Each structure stands twice: as structure tokens, then as C-alpha cells.
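**Q** Just to be clear, the model below is a prediction. Sequence and coordinates:
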Amino acid sequence: MGVAIRRAGADDREDVIRLLDAALVHDPVSSWVFPDEEHRLRTHRALLGAFLDIALDEGYVDVTEDGAAVALWWSVPVGPHDADGDGEGANGAGVGSEAGVEDGPALLRRAVDPDNERVEVIGRLTEAIHPTDRAHEYLHLIAVHPDRQGEGLGTALVTAVLDRCDRDGLHAYLEASNARSRDLYARLGFAFMGTTLDLPDGPPMWPMWREPRS
């Protein structure tokens, strides 16, 4: 039997934040952004809530019908996605800026954890490596509840979008945050782009690109 998937809305916000937090609070990248565990347990939800709000407003959020898995996506057009006054950052966290106005990563840091430089750094680093030469679907975050991992829920969420990419001739992009997810995405047709994003004194991330399948 297939996995039932629906588009999440504002009414799902609190449930999705709890799911994201439970699934990702010990992820290598989350642990790097918030190295102190007690602080992470207090603040991690605020960062994920900010990402979710942007996705609900500017991208789209798919959730399994039982609420056990969720994916945050953006449809990214061709061309530069840095702060230019009229668009979001390529990492989904940008809000655009003009002279004298803070850009997306800086605003995110100020809103979530002002004393934590790493909130801003990771946004700038991912934005700097984000492909700009072809329009694509960007998988920003995916999470499966710890009690439901290994059931294929994450694969179902990703495959639903990749099937549309194949039908419509769209590319897809993501940054894998650990070796296990990197290998999973490789089985779904994503290819490592050749150079890891090495967080300062932290773990690597694997930029991965997928060509549409005919």
C-alpha cells in the first residue's frame, strides 16, 4: 500500500515543528549549529519554526497523512538567488535586502539566536554553493519521526516530487547532512556534485544534483 501524502498548511504548524525537532535535534548539522546540547534543546525549535514559516509562505510542505514525516521544498528559478531586494535566498532562508537592510541569514540569526554566529554562517555557506544555472526543486529539510524511521516514509515523500520532476523535466537539488542520507539520495538518482561543504570545525554536507529521468 502506498504512503498517503498531503500538502501541509498553517494549521499543521505546531505538529510539524514538533516532528522536525524530534527528528533533527541530534542531526550532525543541528549539533554543529547549536553545539551546547542544553541550548540546542531550548532553541532548535525556533530555527525550525522559522524555516517552516518561510516554506509555508514561499515554498511548499508535504507531510504524510499520519504526520510521521515531512519535507520542506522550494521551487527555485534560474539565475542568482542572493539578496537582491526582490527574492529569497537560494537556501530558502533569504528574504532579500537593499542597501542598509540585513539579508536573510542575518535576519534569521537575529530572530532565532542573536549571539550564535553559526545560524548566520550556515545560511551564507549553503547560499554560496547553491546552483543558479538551472531552475530546480530544492529539498531544504526532510524529517521522519524517530519511532517511524526505516519504513520508507522519507523515500515516499521525496519520490512524490521526483516523479513530478521527471514528468515536467525539472532538476532537483539538496544538501545531504550525513552519509546515510547521502547514500539514500544516490539511490533516488541524485549525484554528489564533487565538493563537500565543510562546516568550520564541523561535519561535511554533500551538495547533490538530480537530472530529470525520461
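**A** Happy to help now that I have it. Numbering: from 1, shown residues only.

**Q** use CA for all of it now, contacts and neighbours both
**A** OK.

**Q** Helix or strand: which one has the residue most central in space within the chain?
**A** Nearest residue to the geometric centre of the chain (CA atoms, centre = their mean): His140, 1.7 Å. Element membership of His140, judged by DSSP states H and E, is strand 136-144.

**Q** what do you get for Arg42?
**A** Using DSSP H and E, Arg42 maps to helix 37-58.

**Q** Go through that helix and flag the buried ones.
**A** For helix 37-58, burial by neighbour count (16 or more other CA atoms under 10 Å) applies to 40, 43-49, 51-56, 58.

**Q** picking that back up, hmm, the residue nearest to the centre of the chain is touching Val76, no?
**A** No. Here His140 lies out of contact with Val76, judged by CA atoms under 8 Å, at a distance of 11.2 Å.

**Q** Next one for the comparison:
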Amino acid sequence: MTGNRIRPGDPGDTDGVADTLAAAFSDYAWTRHTISADDHVRRVRDLQRLFVERIGLPHGRVWVANGPADVVAAAVWTTPESTGAGAAFADLAGLMPALAGDRAFAATSAEKALTPHRPTEPVWFLATVGVHPAHQGKGLGRAIVEPGLAAADAAGVPAFLETSEAGNVAFYRKLGFEVTAEVELPDGGPTTWALRRAPRR
């Protein structure tokens, strides 16, 4: 990996995280299915910014990787303690139809399809993670995820995530995750995999 510094995120990172995640997710199968093509990157950025600002930083955990000028990778987790963010999650859900635009129906049906496969036990949930396309292939994906895995291990709880890219499954398996569900999303949506990693001592 190059000499990027991995550190906990803070409110001053919000815009940089949003920019990086918007670039990373601009052509991601899930976001293409659930967020309107009209002004797509701006919509994805707004969604990522809201999640970081209202959920990740105040109620979860965020790690960032700094390049020479700005954030080049970020990982945002919710934790068992994030259950206190109920009002923030409700507010975000209320904003989702406007962000999704004409794909709001697809976003709703995708969430309904995945909900039965999500854990009911306490977990560290890797809600969003991305590396700016200009900095991919340098080991940053693993590096930005590992602090959250270590924290989940220290807490003695599993880690969980979902991905809609088949190529990501092998990457996460190398980090100790196992597939717990493979879901064909309705309305022509992409296959989405649920993955769980048992805590390590």
C-alpha cells in the first residue's frame, strides 16, 4: 500500500468522504438500480454525505485514508450502539424518495428483499466503503476496512456487509467473511450478497 494515513474520521472530513464515495459508487450496480440516472452522481453524493453526517459520525464509526490533498478512501460502520440513532435513520428514510427520484420504488423493494437476510444479533455493519477510482489497486480497500474489523473483534461481535458486485465477494472472503445469502433483487435489480464475519480473538 502507498503511504496513505488511515485515521478516524471527523466532521471536517464530511465533504471529502462524500466526494470519494460518490466517485466510487457512480457506476455501482446497487446505486444504478436504486437512484435515478438524472443527476446521478450528485444524488449519490448527497446520500453518502447525509449518511456520514447524520449516522456514521454521530452514531457509528468512520475511518478515512488521506492522500496528499484529501480523503481518498473511507469506511462507514454502524455498531450495536448505533441503535440510539433511530430518529436519524427515520429522517434519512424520509429523505430517500427525493434522493432516489424515479427509482424510489426500486429502492423500497430492494430494502424489503434484503431485510429478512440481515442479522438480528448485534453486529458491526459496514454500511458503506469506497476507494476513489484514481487510488484503487493500492491496497486501500483492505486497509480502510481493517480498523473496523479489529474493533468488531475487540467487542466480540460479528461484522456484516452487503455487496452487489460479484467481484467483491472474493475480496471480502479474504478478510474472513462468509456468504450468508444471495438475493436476486426484484424489479430487475442486481444480485446482492450478504456476508458475515465471525469475531476473532
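**A** Looks like it arrived, so ask away. Note that the structure is predicted; figures quoted are calculated from it, not measured.

**Q** can you map out the helices along structure 1?
**A** With helices called from DSSP state H, structure 1 shows them at 13-24, 28-33, 37-58, 104-112, 117-129, 153-168, 179-187.

**Q** Now render these as TSV, adding distance to Glu88 of structure 1.
**A** Putting the helices of structure 1 into TSV (distance: least, CA to CA, whole Å) gives the following:
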stretch	distance to Glu88 of structure 1
helix 13-24	21
helix 28-33	21
helix 37-58	8
helix 104-112	8
helix 117-129	10
helix 153-168	21
helix 179-187	25
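
**Q** and Glu65 of structure 1, which of those is closest to it?
**A** Closest to Glu65 of structure 1 of the helices of structure 1 is helix 153-168 (CA to CA; 10.6 Å).

**Q** In structure 2, what stretch matches the closest one?
**A** Mapped onto structure 2 using TM-score structural alignment, helix 153-168 of structure 1 spans residues 140-155.

**Q** What number of residues are in the vicinity of the closest residue to His135 of structure 2 other than its chain neighbours?
**A** Counting by CA to CA, 6 or more residues apart in numbering, His135 of structure 2 lies nearest to Val72, which is 6.7 Å off, once chain neighbours are set aside. The tally of other residues near Val72 of structure 2 (other CA atoms under 10 Å) stands at 26.

**Q** I'd like the distance between Val72 of structure 2 and His117 of structure 2.
**A** 31 Å (CA to CA, to the nearest Å).

**Q** go on, Ser36 of structure 2?
**A** 25 Å.

**Q** Tell me if I'm right that Thr195 of structure 1 and Pro207 touch.
**A** Yes. Between Thr195 of structure 1 and Pro207 there is a contact at 7.4 Å, judged by CA under 8 Å.

**Q** These two - which one has more neighbours?
**A** Legend: neighbour count by other CA under 10 Å for Thr195 of structure 1 and Pro207, higher for Pro207 (23 against 12).

**Q** what residues are up against the counterpart of that one in structure 2?
**A** Matched to structure 2 by TM-score structural alignment, Pro207 of structure 1 sits across from Ala194. When contacts are counted by CA atoms under 8 Å, 6 or more residues apart in numbering, Ala194 of structure 2 is found next to 117-118, 160-163, 179-182.

**Q** Return a ChimeraX selection command for the buried portion of those.
**A** Filtering those down to the buried ones (16+ other CA under 10 Å) takes a single ChimeraX command:
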select :117,118,160,161,162,163,179,180,181,182
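
**Q** Out of the contacts of Ala194 of structure 2, which is nearest to Lys138 of structure 2?
**A** Relative to Lys138 of structure 2, the closest of those is Thr163; by CA to CA it sits at 20.5 Å.

**Q** can you pull the contacts of that closest one?
**A** 169, 192-194.

**Q** on that earlier part again, for Ala135 of structure 1, find the nearest of the helices of structure 1.
**A** Once CA to CA is applied to the helices of structure 1, the stretch that comes out nearest is helix 153-168, at 11.0 Å.

**Q** I'm done for today, thanks for sticking with me.
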